[in-house]
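S.K.: From the sequence below, what's the structure:
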Amino acid sequence: MSANHAAFNLIFRFVENYVSPIAGRISSQRHVMAIRDGFISAMPFMIVGSFLLVFAYPPFSPDTTWGFARAWLDMAKQFEGQILTPFDMTMGIMSIYICAAIAYNLGKHYVKSHQLDPFMCAMLSLMAFLLVAAPKTKGTLPVDSLGGTGIFTAILVAIYCVEMMRFLKAHNIGIRLPDQVPPMIKNSFDLLIPVLVVVVTLYPLSLVIQSQFGMLIPQAIMSVFKPLVSAADSLPAILLAVLIGHLLWFAGIHGAAIVSGMLQMFWLTNLGANQTALAAGQPLPHIFMEAFWTFFIVIGGSGATMGLVICYLRSRSAHLRSIGRLSVVPSFFNINEPVIFGTPIVMNPVFFIPFLLAPMVNAVLAWAAMTFDLIGRVISVVPWTAPAPIGAAWALGWDFRAAILVVVLACVSAIIYFPFFKVYEKQLLEQEAEEAQRSAEEDNQQVA
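M.R.: A predicted model of the protein is given here:
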């Protein structure tokens, strides 16, 4: 037992002294925060667009004879173009929203220090992104690079434009107008020089890449990041992300927020590729996306604590039983702060192993199920508060085999947690018995 405690203390000190400070600095870094908040701001467009994609491609076999399914398939086929138009204007051009949202959120960090206007930052970034990702060709704007393939470019362009505006402001480079001029007019004139700088820097670069490599900047950047995207979709990368996120959580840092913020760009790139493949009638290439994390790995919240809540509901300990009753409904909606802090799990050596092991086992089982086509793959953005079985089925285009898998994974998590739960329950029962005995002795003394 002492050896186990020594090992736990060694791991905890390493996380606390080395991992946590680095993670804390990363999570509070302004560019990382802007990227995270930008993705969150664009989420409503992606959720609505994903819902429409599922509606356009019903989850039924083309030769089905079931009345409801047949009617849905026929209607979807007849009105496919009309249904997909809103999808094309939401998910299909999601990089536009992401670029503008990241620039806006990054610009907010410089409002006080450099007097930047976040709205103007968003406008400039939007223009710059369209300039390099959708140059006018034969009277039309190509949209191929405005979806998932343009995400990395959208991030880089947004950061470049805002930082360039900050540099110009810091060095007083711009058109100065009298103080009597209204602020909106001054802000619009402040944008003249940044627009000029963007045109004379990004546009020539775009032309050179087009002439030398026959591709747009987003396509070139995507080719560079392609190995990284492929690596991020592998099982080792998934397990590493789960491990880091839960080590941070165990040390008291919201690891899920940090890890998801870093992975969001890869998740959306993978999602865009899956949606493109679905529309083309091709096999879906990717597994690791936000819905995979939320509804298959961390069922009930970080640590896959739905399994632990199930154990708590039958506990002989009054404390754990009350935590279970308080946590069961929030856990159903993937909110597990009551069980995380009510147990507590943070910095509790008894739950260190299952808190890491349960989500990693879930990841392996869910990854295997998708790899061997036992269930489908993610094609939709789903609100993370959707109940896990429903959210899983929704994310996979209403593949209800996913809901069954989620129930199985929750039971697996409960099995993993059970022996550690019994150890902790025994400790609490002893404490509760001691407290009851002490209380009885105090009552007897008062009576005497």
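S.K.: contacts and neighbour counts: CA atoms only from here.
M.R.: Will do.
S.K.: Which stretches in the stretch 151-300 of the chain count as helices?
M.R.: 151-170, 183-190, 192-213, 217-232, 235-250, 255-279, 290-292 (DSSP state H, counting those that start in this stretch).
S.K.: Pull the residues that contact the first one.
M.R.: What it means is helix 151-170. 31, 35, 95-96, 98-100, 102-103, 106-107, 110, 114-116, 121-122, 124-126, 128-129, 174, 194, 198, 217-218, 221-222, 265, 268-269 (C-alpha atoms under 8 Å, 6 or more residues apart in numbering).
S.K.: repeat that with 6 Å
M.R.: 95, 99, 103, 121, 125, 218 (C-alpha atoms under 6 Å, 6 or more residues apart in numbering).
S.K.: how far does stretch 4-17 sit from the chain's center?
M.R.: On the basis of C-alpha atoms, centre = their mean, to the nearest Å, the separation between the geometric centre of stretch 4-17 and that of its chain is 28 Å.
S.K.: just stretch 85-97 next, same as before
M.R.: 18 Å.
S.K.: buried residues in it?
M.R.: 86, 87, 88, 90, 91, 92, 93, 94, 95, 96, 97 (16 or more other C-alpha atoms under 10 Å).
S.K.: Pick the most deeply packed of the helices of the stretch 151-300 of the chain.
M.R.: Highest mean neighbour count among the helices of the stretch 151-300 of the chain (mean count of other C-alpha atoms under 10 Å): helix 290-292, with a mean of 24.
S.K.: which helices and strands sit right next to it?
M.R.: Helices and strands touching helix 290-292, as assessed by 3 or more C-alpha pairs under 6 Å, 6 or more residues apart in numbering; DSSP states H and E, are absent.
S.K.: still on that earlier bit, would you format the helices of the stretch 151-300 of the chain as a markdown table with distance to residue 320 included?
M.R.: Converted to a markdown table, these look like this (distance: least, C-alpha to C-alpha, whole Å):
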| stretch | distance to residue 320 |
| --- | --- |
| helix 151-170 | 45 |
| helix 183-190 | 58 |
| helix 192-213 | 59 |
| helix 217-232 | 38 |
| helix 235-250 | 19 |
| helix 255-279 | 24 |
| helix 290-292 | 29 |
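S.K.: compare with the first, here's sequence two:
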Amino acid sequence: MNTFINEKLLPPVMKFVNTRPMTAIKNGMLYPIPFIIIGAIFLILGNFPYQPIADYLTKIGLSPIFAQAYNGSFAVMALLSVFGIAYSWVHNEGYEAVSAGLLAVIVDFILQPNVITTVTNIADPTKTSTKFMVSNVIDKTWLGGKGMLMAIIVGLLVGWSYSWFLKKGITIKLPEQVPANVSASFTALIPAAAIIVAATVIYGIFSLGLNTTIVEWIYAVIQTPLQKVTDGPVGLIVITFLPVFLWFFGVHGSSIIGGVMGPLLLANNADNLVLYKAGKLSLDNGAHIITQSFMDQFITVTGAGVTIGLVVFMLLGAKSAQMKTLGKLEIGPALFNINEPALFGVPIVLNPLLAVPFILTPVAIGVLSYLAILFGIIPPMNGSFVPWTTPAVISGLIVGGWKTALWQILMLAMTVAIYWPFARKYDRTLYQQELDNAAAEGITPEA
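M.R.: Down below sits the predicted model:
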């Protein structure tokens, strides 16, 4: 099996993951993360989970101010992503990439609708009207979760086409004496002109021919079905099984699957957030079960494989010096969802005995949590985004309230039961090896 996986299965997977588009998406999506985290903090402050405090912040006028910070950061994550993806593509090709990133932002703006057809009542946000239209504006809706797939497509196409112009030498070349920043601006002139013209033509085709915009068309025809796929059994298998399956062979499965699924899961997050802010967060109103928060707070909490159960065994039940020592070293990182010391120190990687609980645990938690939301035991995630290093229970409280935090506790307790028999078996093997080694060296081992 190990030979088959390493020689037949992993090579094509890694080849796909390391293609230019996937590399650009993975690297490009990293740029918005700091601003999403900062925006999430203001989101939490503006929608404080404790109602008396939330009412007080609204009364003194701070909630709208916090919302403004959120609107300028978290709420425009697609706009930040389109810059990052185009920049990453061109940078990886070895060219100056800032102009490409800015060009991608411009193209994204060109392809946006410039009319808002549904107006929200400020006094009562639950009421909307289509009797009025606002023109000559940019709808921020398409700069967030709804525009995520559009951002990926634009970022990739701009990055590829901009690099093509530079590779072919179709640029304005200035003498070497001209400062580099001035020269770079003229280098971008011809590629930018061609790409902007192409974007304008596309906008015209969709506007005049289909009476819509390409971002709205992509959202309706492509992104929405993809989000629905991620929100069902297929998405559940992908985020629960594949990351730990790849991790077992030493491949960073969380990074690979996160790079592919992350944009769609973030879009699911954003949809839930809109419903939450409108007071309509429910499955009946279209809330998603599987979101980025679902993955972070249930599937990878305490690290890939949800290895806190193994750590608890190492602290309380282990006899071997190896597992006792690793338990003391891993408990701190595990609280912040870092488990590389256990993955490579125990090790779990390429350890057939521990592979069973390592793969079974996130799948079991994922299925149970999915059913818990489906049957109303816990609410859907509210769309808040917390850093992946946020400790369990605290993170659950933020993204889903006390019921989600309590569910996290139950799921983490379940991991102890799953890991314990397998870890005990492995620990006995290690302990016997230590006894044999000590006997061979004439050393009396510690009890």
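S.K.: How alike are these chains, TM-score-wise?
M.R.: TM-score for the superposed chains, counting by TM-score structural alignment, normalised by the length of structure 2: 0.88, backed by 419 aligned residues with a C-alpha RMSD of 2.1 Å.
S.K.: wait, which of the buried residues of stretch 85-97 of structure 1 is closest to residue 10 of structure 1?
M.R.: residue 95 (43.4 Å; C-alpha to C-alpha).
S.K.: Show me the longest helix that occurs in structure 1.
M.R.: helix 400-447 (DSSP state H).
S.K.: Nearest approach to residue 344 of structure 1 belongs to which of the helices of the stretch 151-300 of structure 1?
M.R.: If you check each of these against residue 344 of structure 1 by C-alpha to C-alpha, helix 235-250 wins as the nearest, at 10.2 Å.
S.K.: Run the angle between that closest one and helix 217-232 for me.
M.R.: 80 degrees (axes from the mean of the first three to the mean of the last three C-alpha atoms, to 10 degrees).
S.K.: Give me the contact list for helix 235-250 of structure 1.
M.R.: With C-alpha under 6 Å, 6+ apart, helix 235-250 of structure 1 has contacts from 255, 256, 259, 346, 347.
S.K.: three-state assignment of the last one?
M.R.: Assigned by DSSP: H, G, I helix; E, B strand; the rest coil, the conformation of residue 347 of structure 1 is coil.
S.K.: counterpart of it in structure 2?
M.R.: Using TM-score structural alignment as the criterion, residue 347 of structure 1 maps onto residue 350 of structure 2.
S.K.: How many residues are close by that match?
M.R.: The tally of other residues near residue 350 of structure 2 (other C-alpha atoms under 10 Å) stands at 15.
S.K.: cool, and the one 3 residues further on?
M.R.: Neighbours of residue 353 of structure 2 under the rule other C-alpha under 10 Å: 13.
S.K.: how about the host helix or strand of it: buried residues?
M.R.: In the assignment (DSSP states H and E), residue 353 of structure 2 maps to helix 352-374. Of the residues in helix 352-374 of structure 2, 354-355, 357-366, 369-370, 372-374 count as buried by neighbour count, 16+ other C-alpha under 10 Å.
S.K.: gap between whichever residue in structure 1 pairs up with residue 8 of structure 2 and residue 10 of structure 1?
M.R.: Taking TM-score structural alignment, residue 8 of structure 2 has residue 18 as its aligned residue in structure 1. Distance, residue 18 of structure 1 to residue 10 of structure 1, using C-alpha to C-alpha, to the nearest Å: 12 Å.
S.K.: same check, this time on residue 47 of structure 1
M.R.: Distance from residue 47 of structure 1 to residue 10 of structure 1, by C-alpha to C-alpha: 43 Å.
S.K.: which of those two has more neighbours?
M.R.: residue 47 (17 against 12).
S.K.: excluding its backbone neighbours, what's nearest residue 91 of structure 2?
M.R.: Spatial nearest neighbour of residue 91 of structure 2, excluding adjacent residues (C-alpha to C-alpha, 6 or more residues apart in numbering): residue 97 at 5.2 Å.
S.K.: tally of neighbours for the alignment partner in structure 1 of the one you found?
M.R.: Mapped onto structure 1 by TM-score structural alignment, residue 97 of structure 2 lines up with residue 118. Neighbour count of residue 118 of structure 1, defined by other C-alpha under 10 Å: 22.
S.K.: Likewise for the one 10 residues further on?
M.R.: For residue 128 of structure 1, the tally of surrounding residues (other C-alpha under 10 Å) stands at 23.
S.K.: That one matches what in structure 2?
M.R.: So residue 128 of structure 1 corresponds to residue 107, using TM-score structural alignment.
S.K.: circling back to that earlier point, is it possible to get CSV of the buried residues of stretch 85-97 of structure 1 that adds distance to residue 181 of structure 1?
M.R.: Shown next, in CSV, are the buried residues of stretch 85-97 of structure 1 (distance: C-alpha to C-alpha, whole Å):
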residue, distance to residue 181 of structure 1
86, 41
87, 42
88, 41
90, 38
91, 40
92, 40
93, 37
94, 36
95, 35
96, 32
97, 31
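S.K.: returning to that earlier point: what is the most widely separated pair among the contacts of helix 151-170 of structure 1?
M.R.: Pairwise across those, and taking C-alpha to C-alpha, the largest span is found between 121 and 218, at 20.4 Å.
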